[in-house]
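*Asks:* structure, please.
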Amino acid sequence: MTLAPFCPTTDADPFGPEILEDPLPFQRSVRDAGPVVYLSRYDVYGLGRYAEVHAALTDWQHLQSAAGVGLANFRTEKPWRPPSLLLEADPPHHDAPRHVLEPILTPRALRALRPAWLAAAEQLVDEVLRHPGEIDLVPAVAQAFPLRVFPDAVGLPEAGRENLLPYGDHAFNAFGPSNELVAKGLPRIGEIAAWVNAQCARDVLAPDGFGAQIWAAADRGDITHEQAPLIVRSLLTAGVDTTVHGLAAALHAFATHPDQWDRLRADPGLARIAFDEAVRWESPVQTFFRTATVDMRIGDTIIPEGHKILMFLGAANRDPRRWADPDRFDLGRDPSAHVGFGMGIHQCVGQHVARLEAEAVLTALAARVERIEPAGPPVRHHNNTLRAFAALPVRLHP
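*Replies:* Prediction:
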């Protein structure tokens, strides 16, 4: 391989424990180094600036997803599970599954769920407030609410839902290198994946959920009956962990920015903006890969055909070239251009579901909680792709 002149190089490991614990200094160094940085440890090219990341996300013709959105190159390596028909496919194979899901998950289609989800959030917050003293917001709220409402919306039975979090955790770890984070999930992943796959069958799903609507699309001929369970599986893979960590990011932001919590309490209509600002600020999905389909120039660097690029979404979302005072969590900014949900044809199809879940939780909390007081340092959960919390100890003051 020939590197273009002046391409900065680093041997730092973006999937190492120190960087996963606090990626901000590394992300700053990547942005400052230039438009492209060569990551010698993995023989990939990294993008940390907003302009280049945004351009890469939208250029599916030259930077494909079909070779895998993780480090593994599907041109030369067999994936551990069948590739996602949404994340790991490009047109024309990507089109039909996307077109089936989009009308199911639009804000208008989700409007019918809003009253029930708002009521469920109020009930959850009431349950939490019955136990005064220190509480961990990760299991009590950030995990509890998505696991309560999202599987219902898909049409899953109650039993076994606890499998969704370790399955998603392993799936997102597998986008990175085969390190100890991947190894810790291997002993149970066969059993858990079998459970997830079983939930995607038509006769398991409730007749009025997202899953049943996907199967109905197969009956209409919009997709094949072989594709239907894979699309349901994509929802279950990407629809829980990302929302859990997005909610945790918002709760952490408000615990550490009490002035912004006061702002939300004064105007609960800011709940959705608050969630998007939290996604920008923390970037629960930190990284995604693409593969060059041709030799292509980014800045002064030629990315060779067949090579991977690593897009640092978290770095782009704090790029001072795009955002004023990017390290501040601020409900006064317009965060709508963040890349936390991706961009272009692969932009997260379930983002409106996540926003509705967050709106329900934040609105219920804002109506009942005057102050979120940190009760100890937050504890990070390391994942090769996700910026996550293991614990958020707080005291809630009604």
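
*Asks:* contacts, neighbours, all on C-alpha from now
*Replies:* Will do.

*Asks:* show me what the helix or strand that contains residue 277 is packed against.
*Replies:* In this assignment (DSSP states H and E), residue 277 forms part of helix 271-282. Packing partners of helix 271-282 (3 or more Cα pairs under 8 Å, 6 or more residues apart in numbering; DSSP states H and E): helix 241-256, helix 313-316, helix 351-368.

*Asks:* most tightly packed of those?
*Replies:* Highest mean neighbour count among the helices and strands packed on helix 271-282 (mean count of other Cα atoms under 10 Å): helix 313-316, with a mean of 29.

*Asks:* ok, and what's touching that helix?
*Replies:* 24, 27-28, 31, 48-51, 53, 280-283, 285-288, 339-340 (Cα atoms under 8 Å, 6 or more residues apart in numbering).

*Asks:* can you rerun that using 10 Å?
*Replies:* 23-31, 47-54, 57, 279-288, 319, 322-323, 326, 338-342, 386-387 (Cα atoms under 10 Å, 6 or more residues apart in numbering).

*Asks:* give the next helix or strand downstream of the helix holding residue 277.
*Replies:* Per DSSP H and E, the helix or strand that comes after helix 271-282 is strand 287-292.

*Asks:* one step back: from the contacts of helix 313-316, keep the buried residues only.
*Replies:* Using 16 or more other Cα atoms under 10 Å as the burial test, those include 23-24, 26-28, 30-31, 47-50, 52-54, 57, 279-288, 319, 323, 326, 338-342, 386-387 as buried.

*Asks:* skipping its backbone neighbours, what lies nearest residue 374 in space?
*Replies:* Using Cα to Cα, 6 or more residues apart in numbering and skipping residues adjacent in sequence, the residue nearest residue 374 is residue 394, 4.3 Å away.

*Asks:* before we move on, what SS does that neighbour have?
*Replies:* strand (DSSP: H, G, I helix; E, B strand; the rest coil).

*Asks:* before we go on, could you also do this sequence so I can check it against the first one:
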Amino acid sequence: MTATLEPGTALPADDADPFSHEVLEDPLPLHAALRDAGPVVHLTRYDAYAFARYEQVHAALVDWQGFQSGAGVGLSNFRYEKPWRPPSLLLEADPPRHDAPRRVLAKVLGPRALRRLREAWFADADILVEQVLAGPAEFDAVTALAEAFPLRVFPDAVGVPAQGRENLLPYGDHAFNAFGPSNDLVAKGAPRVAELSAWVNAQCARDVLSGDGFGAAIWAASDRGDITPEQAPLVVRSLLTAGVDTTVHGLSAVLYAFATNPGQWRRLRAQPSLARVAFDEAVRWESPVQTFFRTATTDVRVGEHVVPEGKKILMFLAAANRDPRRWADPDAFDLSRDPSGHVGFGMGIHQCFGQHVARLEAEALLTALARRVDSIELAGPTRRHHNNTLRAWESIPVRVRVTED
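*Replies:* Take a look at the predicted model:
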């Protein structure tokens, strides 16, 4: 994972595979090597250009004119390759095609909508936590909490029927794997792609969704002419694709952070209003979304080097979020830090449209836990879930000590 200089140029080059199981298990050494090598590194294995420092990642995220999303935010280049599904109108589109769907979602997921959900989600979090704490003191935080809570509240908010919700996680897992190369992780999900895609697409239809959720509000926007009837199901699909897995792994990240940093858990218990700060700090620290690609629309100068037109760049969001040039003591999970400015939700016009929804889910769950749990610690070996794009957990066994009533 040591970068070298390409012959005849000063451009650092690295033949590492960011999507190998070794790197997916522990990406930090590669991230450090890429940051140290320079502002841009040629990844020779994929003929892509890596940005791992905060300055360059942030700049690329906000420069949609120079680094487009419309050619795909994965390794596949939509200029030449057919995508495996119709591209996302939010994630894989640029202005002007991106604008109307973005405006609709900004309203649908706006502060008023979240205020209506707040009381119900806090109550749901209390119920879930009480159910979990009524059982053994040792349990898996991933399945019992990080997966259970989003699957409990978010599909309800969208208006998806209860039956079949177990399809959401494997569908999202494959969607995020598909942003990487066609490796064994993509092959693993391939047998179920048609089945899962058909189920998700069916949930996006107007007559399947409940009349009072985010999905119905998106269809109502099409009735007003804000988007077309053809766009409406694709916007709903974006919610279902991006709104579950990322939140699950963000919650897993913050629960792991507290299980391994008891002093920070005590700080949260003493000041529960830090719940949102804790979630954002965990997103910075663990970066559930590790990478995204862009495509250069012209020759783009980065420092002393040029990224050629048409080439893919790979933005290492996770590396930027631990760049010591931007963050003091970046490897520490610290609730006294101001994590705002992290790129875990992206930046610019393609910044995650559901980030405030995820923050509300995290605030509800962490507040309920802080009220009832004195301490949380690891109870056994943890296990990662490998994904080409996501930093995910398969299992986090924890032991809790419950507050006596």
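
*Asks:* out of the helices and strands packed on helix 271-282 of structure 1, flag the one nearest residue 234 of structure 1.
*Replies:* helix 241-256 (12.2 Å; Cα to Cα).

*Asks:* so that closest one corresponds to what in structure 2?
*Replies:* Using TM-score structural alignment, helix 241-256 of structure 1 lines up with residues 245-260 of structure 2.

*Asks:* ok so, going back, in structure 2, point out the residues matching the helix holding residue 277 of structure 1.
*Replies:* Residue span in structure 2 matched to helix 271-282 of structure 1, by TM-score structural alignment: 275-286.

*Asks:* same deal with stretch 91-98 of structure 1?
*Replies:* Using TM-score structural alignment, stretch 91-98 of structure 1 pairs with 95-102 in structure 2.

*Asks:* is it true that residue 311 of structure 2 touches residue 77?
*Replies:* Yes - Residue 311 of structure 2 is in contact with residue 77 according to Cα atoms under 10 Å; the separation is 8.9 Å.

*Asks:* now do the closest residue to residue 278 of structure 2 other than its chain neighbours against residue 266 of structure 2, distance only.
*Replies:* Nearest non-adjacent residue to residue 278 of structure 2, counting by Cα to Cα, 6+ apart: residue 335, 5.9 Å away. According to Cα to Cα, to the nearest Å, residue 335 of structure 2 and residue 266 of structure 2 sit 11 Å apart.

*Asks:* quick one, which of these two is more surrounded?
*Replies:* residue 335 (21 against 16; other Cα atoms under 10 Å).

*Asks:* wait, doesn't the more buried one sit right on residue 281?
*Replies:* Yes - Residue 335 of structure 2 is within contact range of residue 281, at 7.0 Å (criterion: Cα under 10 Å).

*Asks:* give the residues shared as contacts by the two.
*Replies:* Common neighbours of residue 335 of structure 2 and residue 281 (Cα under 10 Å, 6+ apart) are residue 275.

*Asks:* tell me which element the corresponding residue of structure 2 for residue 112 of structure 1 falls in.
*Replies:* Using TM-score structural alignment as the criterion, residue 112 of structure 1 maps onto residue 116 of structure 2. Using DSSP H and E, the element containing residue 116 of structure 2 is helix 111-133.

*Asks:* the helix or strand following that helix corresponds to what range in structure 1?
*Replies:* With elements assigned by DSSP H and E, the helix or strand that comes after helix 111-133 of structure 2 is strand 138-140. The counterpart of strand 138-140 of structure 2 in structure 1, counting by TM-score structural alignment, spans residues 134-136.

*Asks:* what's the mean distance for the matching stretch versus structure 2?
*Replies:* In the superposition with structure 2, the average deviation recorded for stretch 134-136 of structure 1 is 0.8 Å (mean Cα distance after the TM-score superposition for structure 1).

*Asks:* check the secondary structure at the closest residue to residue 277 of structure 1 other than its chain neighbours for me.
*Replies:* Computed as Cα to Cα, 6+ apart, the closest residue to residue 277 of structure 1 that is not its neighbour in sequence is residue 335, at 5.3 Å. Secondary structure state of residue 335 of structure 1, per three-state DSSP, is coil.

*Asks:* ok, now the one 10 residues further on?
*Replies:* In the three-state summary, residue 345 of structure 1 is assigned as helix, counting by three-state DSSP.

*Asks:* was I right to think it contacts residue 88?
*Replies:* No - contact criterion Cα under 10 Å: residue 345 of structure 1 and residue 88 do not qualify, at 11.7 Å.

*Asks:* need the overlap of contacts for the two.
*Replies:* With Cα under 10 Å, 6+ apart, residue 345 of structure 1 and residue 88 have common neighbours residue 94.

*Asks:* where does stretch 378-392 of structure 1 end up in structure 2?
*Replies:* Using TM-score structural alignment, stretch 378-392 of structure 1 pairs with 382-396 in structure 2.

*Asks:* mind listing what's buried along that stretch?
*Replies:* So for stretch 382-396 of structure 2, counting by 16+ other Cα under 10 Å, buried means 386-396.

*Asks:* take the residues you listed and keep only those in helices.
*Replies:* Per DSSP state H, helices hold no members of those.

*Asks:* how near is the equivalent of residue 359 of structure 1 over in structure 2 to residue 70 of structure 2?
*Replies:* Aligned by TM-score structural alignment, residue 359 of structure 1 pairs with residue 363 of structure 2. Counting by Cα to Cα, the gap between residue 363 of structure 2 and residue 70 of structure 2 amounts to 33 Å.

*Asks:* what do you get for residue 201 of structure 2?
*Replies:* 21 Å.

*Asks:* now swap in residue 310 of structure 2 and tell me
*Replies:* From residue 310 of structure 2 to residue 70 of structure 2 the distance is 12 Å (Cα to Cα).

*Asks:* neighbour-wise, which of those two wins?
*Replies:* residue 70 (23 against 17).

*Asks:* quick one: contacts for that one?
*Replies:* Neighbour list for residue 70 of structure 2: 64, 77-79, 87-95, 97-98, 294-295 [criterion: Cα under 10 Å, 6+ apart].

*Asks:* that one belongs to a helix?
*Replies:* No - Residue 70 of structure 2 is assigned coil when assessed by three-state DSSP, not a helix.
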